[in-house]
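1. no sequence on this one, just coordinates:
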């Protein structure tokens, strides 16, 4: 049997095995019980474990599906499994078996329908374009292109968010796209940063908007699709019960309650309405368009009049704004009759009396200034916050009644000048010196008011006391500094414990160590020692990274010194056996019951005979000889608490030849996510780089390996410590 036949048979065996163990609906139905697996990735409001427990629309749909089948006499168990990202979730379903489902606010698209199956849709699918607060609304396509051509879009790879942005690039070709892991990250970045935009689901947008979370939604380039649905592998036998469930009137009533639970009462009619007629029951979809138009109108109104105030000041500012504009218009009404004017004045007087009661009793300080910054009114809150009596305040501040003089900022004039063209309120933290010399912190909100000719008329300022929160923030910063100082001190200790690379240079003329901790301190470590004719080399990867990994690495380094240096043990297998015993004993003495430990490559090089003794704990070494890589595997268990007792590490003696290059590495390099598709780097690609550059000096190989992983990681966070070691005989 040739290799091709064996390969085809192996693939057939894998597929057959998958379907053999899959839960077919007919079998589950006949025996009255079974198990299904639901793969998911966090999507806010749809399914998420961010709160510590699974919840969301699609989670509740599956709970309702379980109850539906139970009423039909079939009891199922649901296993929810979280995918590492959206792409891997999609792959699970694309190549999955019967009894497997996928959920993550999946949109029904033509391309996906060719690769996977969908349930009937349970909600209309509309995606809208949101943007950072500093980006203006575009009134038409030409204006949109001018505004957005140099901006940055945010998307999740392999989702309809990315598809819609790629489609948008056909109209606006110059903007660039950056990637996040989830739609909530898209929203968070757009809210917190300038010059960003991206797509999110309209139901999510409406819920966030109703909950008071403010960002801009552009009215152009909205995308409508067939709807949201549950996904299944192609031709899954479970399409039958899932279709029956979704098409039942019981589901339509149930899903309304689910949507109302997770998106709020304001969207209770977004999905289905059950109508009764002589011909029976029929359902009609209630679209999102009415609510969307109402939301757009609210946004447009907010753009032309944004008076944002802090807690307690909102109602007061609205009343003040009304009275100021009302008073200005009265000045322009000289042609009205005296009776009408007196009535208006009397009405204004009544409103001012009411306002005075509110303004004088509130804790916040309120200031009204003219368009030049000159203060025309202030309430008692400003006086109380200063620590002066009313008379003392008048004396001490009589020459300071300008916004430019009473605030700690030196750019207030520039802010006032900016109000001539930009109506956006300005928020900042302000520092004030009180009568007793102490400092008071306030959150200040400056809001412009315009007359009928759109000219700057007044400026309203509200100061809110934030002394307590500022003090807490300062304490938190101090604690963070103490923690970081401790971590940096730990790094100094760890660096001191790592051997000098020159030790390896004394034995091997050509060598390198690529050492890239994920955090300040590392869970990887290397260790060298000369014992007679032997040179010992160790590379280890401890459980975790950062501070926990660093403590484990320092413990391992100390134990190796005791085993090798103090006791002159040269046997690699015996050294690992002793190290395993010491690590487990140390963890047990700390009542530590987790599976902590380390993966390790332990080598003893005989400088006279040119032999290399090797033992490994869940790690291997590679020897490059005349362009061919040879792999020497370690044992399939680690050092430490991995649940295996009485470990016996094997030892292999390798006769090296002149020109041989020995490599070993921890799993941080090959497991790093990145590249154009957000995949792992993989060991195969790492070994390919080593083989392709075999003729280069090892110092040059180190540069190449460093450059390649840095390029691969662009746009992604380093997930683990990275270490690669090489030396040439």
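-> Cool, the structure landed. Quick caveat, the model's predicted, so the values are computed rather than measured.
2. only C-alpha atoms for contact and neighbour calcs from this point on.
-> Noted.
3. flag every buried residue along the helix or strand in which residue 298 is found.
-> Using DSSP states H and E, residue 298 maps to helix 289-304. For helix 289-304, burial by neighbour count (16 or more other Cα atoms under 10 Å) applies to 292, 295, 299.
4. would you map the strands across the stretch 201-350 of the chain?
-> 216-228, 231-233, 272-277, 280-285 (DSSP state E, counting those that start in this stretch).
5. residues of the second one that come out buried?
-> Of all the residues in strand 231-233, those buried under the rule 16+ other Cα under 10 Å are 231, 232, 233.
6. surely the second one touches residue 118?
-> Going back to what we said before, that points to residue 232. Yes - look at residue 232 against residue 118 with Cα atoms under 8 Å: they come within range, at 6.1 Å.
7. hang on, residue 698 packs against residue 514?
-> No - counting by Cα under 8 Å, residue 514 is not a contact partner of residue 698; they are 10.6 Å apart.
8. so which strand or helix has the most centrally placed residue in the chain?
-> Residue closest to the mean C-alpha point of the chain, counted by Cα atoms, centre = their mean, is residue 185 at 4.7 Å. Element membership of residue 185, judged by DSSP H and E, is helix 183-192.
9. what about stretch 593-601, how long is it end to end?
-> 24 Å (Cα to Cα, to the nearest Å).
10. same question for stretch 458-473.
-> 34 Å.
11. buried set for the longest helix anywhere in the chain?
-> Secondary structure of the chain per DSSP state H: the longest helix is helix 467-497. Applying a neighbour-count criterion of 16+ other Cα under 10 Å, one finds 487, 490, 491, 494, 497 buried in helix 467-497.
12. ok, of the residues you listed, which one's closest to residue 65?
-> residue 487 (50.3 Å; Cα to Cα).
13. need the contact list for the closest one.
-> 520, 521, 547 (Cα atoms under 8 Å, 6 or more residues apart in numbering).
14. pretty sure residue 155 sits in a helix.
-> No - checked against DSSP: H, G, I helix; E, B strand; the rest coil, residue 155 lies outside a helix; its state is strand.
15. surely it is in contact with residue 162?
-> Yes - between residue 155 and residue 162 a contact is recorded at 5.3 Å, counting by Cα under 8 Å.
16. helix/strand/coil for residue 694?
-> Classified using three-state DSSP, residue 694 is coil.
17. number of residues surrounding it?
-> Per other Cα atoms under 10 Å, the neighbour tally for residue 694 reads 17.
18. what of the one 10 residues further on?
-> Other residues lying near residue 704 total 16 when counted by other Cα under 10 Å.
19. quick one: classify it as helix, strand or coil.
-> Under three-state DSSP, residue 704 comes out as helix.
20. and the helices in the stretch 401-550 of the chain?
-> Using DSSP state H, counting those that start in this stretch, the helices found in the stretch 401-550 of the chain span residues 403-406, 412-418, 467-497, 501-505, 546-560.
21. looking at those, which is nearest to residue 528?
-> Here helix 501-505 is closest among the helices of the stretch 401-550 of the chain (Cα to Cα), at 7.2 Å.
22. which parts of that closest one are buried?
-> Within helix 501-505, the residues scored as buried using 16+ other Cα under 10 Å are residue 504.
23. alongside the first one, take a look at this:
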């Protein structure tokens, strides 16, 4: 019998599909399976023939599946079960079954769920990390109040070892006053599923603490209560302030006002603590130059900026200086005369800065560095990059009192000054290099091997490099965050060597394509690995400036 095109197409679909397929007779015995199916379960194809499909399902679930098998065929719904791998325990598969009436066969489709479960596990790990590192005491118990889990904050708040807490009842913390409130809490849990308010608890040593308690009921998928979760915040200090206010009220109005202000101060301090990180981000965002302003002067440019935390120790800096007259002073006995000797051209200044640390400490350093760069260039009018770095180094050491303390904070920086009219670019760096592509050649200009700020040492003058940009030029400024990022699959850093090779691969492409490649390569390399450090990469392409023409 000739094989039709339809049969060939079906065979290709059946055998090459990544989903597992198998064909059963009406008794549930396997007649045929595709490679994806028997490979998922670790069997040879011949081992599966005439084997009952139900025998592949985990014994704890197979009985229920057998009872509902006909129902599954009728409604075509998807099912999720554990299947028995020949050698590696169990795997999770989603499957459905359909009846082929004409052939009197059953067609089963399976799909792997392990990837989905890994995502769930990763999210669960994040949730556990949030719970474990929460400042509030978080306790999970069964519906009767028997403690199943308590975080470190709960252990510290109630002065128990964590292992001691497991198995105790949450009523262990109740004082007489709290026990009287228990009826109200139980009633609210039954009626509303939760309760929130203040209670008086006792620690292991029977000392009393005031607690703001939020307790909620946990339900399973069938909406049956299965446990309780409580969130407790120690408000003893706030309660003590309130007691002081009550006592002071009977004395003088002035004392009452002072104590009220003290209470407000405590509450504001707590609120400010919660908002400090977000406010630091607001400050840093306001400090950074707008990309639209950079694009105005450097239209073919990109900035890849990814803080490790909410705020960053890395930052990029940009400014533009207008042309200004240059005077030379001459002395003729008692008279001094200034003579105009020329004009200083317009300048574009761009820097990538990597401050000590990341997060809030690094962000404070970045604000300081940004302020000093603006003062040195805009206020003092210094535009030579090596002089800017020397002046910045002195400012940082004075600001951090590094002459008389052990403070070693500082920063690495790469800085360029672009003079489009003169068709030249000047570069100076503190540790961080400049990568440049021009005329078919890739060049590396190393930074001076010293920091901005940091411990006292014999100063090395900052090196000064001049690049002619009368031809197309592409250059890159960056911190070490990209090359220090660990990869998900390798567990190793990206490394400076691979970073430089990647730039050499893409430096001839349009700048927007380069940015996309940088972002995609980082995402693929990092995967689910946590970000190691702040990441900053700045890329710029300069087209040569055409000379002005005059009509005679």
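-> The structure has been received and is ready for your questions. Keep in mind that this is a model prediction, so the values were computed, not measured.
24. still on that earlier bit, quickly note the distance from the residue nearest to the centre of the first structure to residue 615 of the first structure.
-> 44 Å.
25. coming back round to it: take the strands of the stretch 201-350 of the first structure and write them to TSV, including distance to residue 575 of the first structure.
-> Shown next, in TSV, are the strands of the stretch 201-350 of the first structure (distance: least, Cα to Cα, whole Å):
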stretch	distance to residue 575 of the first structure
strand 216-228	58
strand 231-233	50
strand 272-277	69
strand 280-285	71
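26. ok, which of those comes nearest residue 475 of the first structure?
-> Nearest to residue 475 of the first structure, of all those, is strand 216-228, at 34.5 Å by Cα to Cα.
27. so how far is the helix or strand hosting residue 38 of the second structure off the chain centroid?
-> If you go by DSSP H and E, residue 38 of the second structure is part of helix 35-41. Counting by Cα atoms, centre = their mean, to the nearest Å, helix 35-41 of the second structure is centred 37 Å from the centre of its parent chain.
28. can you check stretch 175-186 of the second structure too?
-> 43 Å.
29. can you check stretch 555-562 of the first structure too?
-> Worked out by Cα atoms, centre = their mean, stretch 555-562 of the first structure lies 38 Å from the chain centre.
30. again, but for stretch 653-666 of the first structure
-> 42 Å.
31. which residues does that stretch contact?
-> So stretch 653-666 of the first structure is contacted by 524, 539-541, 599, 601, 610-614, 619-626, 722-729 (Cα under 8 Å, 6+ apart).
32. what about residue 512 of the second structure, how many residues nearby?
-> Neighbour tally, residue 512 of the second structure, other Cα under 10 Å: 12.
33. corresponding residue for it in the first structure?
-> Using TM-score structural alignment as the criterion, residue 512 of the second structure maps onto residue 699 of the first structure.
34. enumerate every residue touching its match.
-> Here residue 699 of the first structure is in contact with 510, 511, 512 (criterion: Cα under 8 Å, 6+ apart).
35. name the nearest of these relative to residue 318 of the first structure.
-> Distance to residue 318 of the first structure across these (Cα to Cα) is lowest for residue 512, with 68.7 Å.
36. tell me how far residue 489 of the first structure lies from residue 439 of the first structure.
-> From residue 489 of the first structure to residue 439 of the first structure the distance is 34 Å (Cα to Cα).
37. same check, this time on residue 5 of the first structure
-> Counting by Cα to Cα, the gap from residue 5 of the first structure to residue 439 of the first structure is 82 Å.
38. circling back: which other helices and strands contact the helix holding residue 298 of the first structure?
-> strand 216-228 (3 or more Cα pairs under 8 Å, 6 or more residues apart in numbering; DSSP states H and E).
39. how about the strand it packs on: buried residues?
-> Within strand 216-228 of the first structure, the residues that qualify as buried by neighbour count (16+ other Cα under 10 Å) are 216, 217, 218, 219, 223, 227, 228.
40. you'd agree the last one is up against residue 118?
-> In this case it means residue 228 of the first structure. No - counting by Cα under 8 Å, residue 118 is not a contact partner of residue 228 of the first structure; they are 9.1 Å apart.
41. sorry, back to before: kindly reformat the contacts of residue 487 of the first structure as CSV containing distance to residue 103 of the first structure and neighbour count.
-> What follows is those, written out as CSV (distance: Cα to Cα, whole Å; neighbours: other Cα atoms under 10 Å):
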residue, distance to residue 103 of the first structure, neighbour count
520, 37, 15
521, 38, 26
547, 36, 17
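42. give me the more crowded residue out of residue 698 and residue 514 of the first structure.
-> Under the criterion of other Cα under 10 Å, the comparison of residue 698 of the first structure against residue 514 puts residue 698 first, with 22 against 17.
43. who's in contact with the more buried one?
-> Applying Cα under 8 Å, 6+ apart to residue 698 of the first structure gives the contacts 510, 511, 512, 726, 727, 728.
44. closest to residue 504 of the first structure among the residues you listed?
-> Among the contacts of residue 698 of the first structure, residue 511 lies closest to residue 504 of the first structure (Cα to Cα), at 7.2 Å.
45. now, which of the contacts of residue 698 of the first structure lie within strands?
-> Those of the contacts of residue 698 of the first structure mapping onto strands are 511, 512, 726, 727, 728, per DSSP state E.
46. those: which two are farthest apart?
-> 512 and 728 (9.4 Å).
47. which parts of stretch 181-190 of the second structure are buried?
-> Under the neighbour-count rule (16+ other Cα under 10 Å), stretch 181-190 of the second structure has 185, 188, 189 buried.
48. so what's the first one closest to, chain neighbours aside?
-> Same thing as residue 185 of the second structure. residue 195 (6.0 Å; Cα to Cα, 6 or more residues apart in numbering).
49. my read: that neighbour touches residue 217, true?
-> No - using Cα under 8 Å, residue 195 of the second structure is not in contact with residue 217, being 9.2 Å away.
50. ok, back up a step: residues near the residue nearest to residue 185 of the second structure, how many?
-> Other residues close to residue 195 of the second structure by other Cα under 10 Å number 19.
51. who's in contact with it?
-> Here residue 195 of the second structure is in contact with 185, 188, 189, 213, 214, 215, 216 (criterion: Cα under 8 Å, 6+ apart).
52. swap in residue 355 of the second structure?
-> If you count contacts by Cα under 8 Å, 6+ apart, then residue 355 of the second structure has 313, 314, 362, 365, 366, 409, 410, 411, 412 around it.
53. do residue 628 of the first structure as well
-> Residue 628 of the first structure sits next to residue 691 when contact means Cα under 8 Å, 6+ apart.
54. ok, it to residue 662 of the first structure distance?
-> Residue 628 of the first structure is 12 Å from residue 662 of the first structure, by Cα to Cα.
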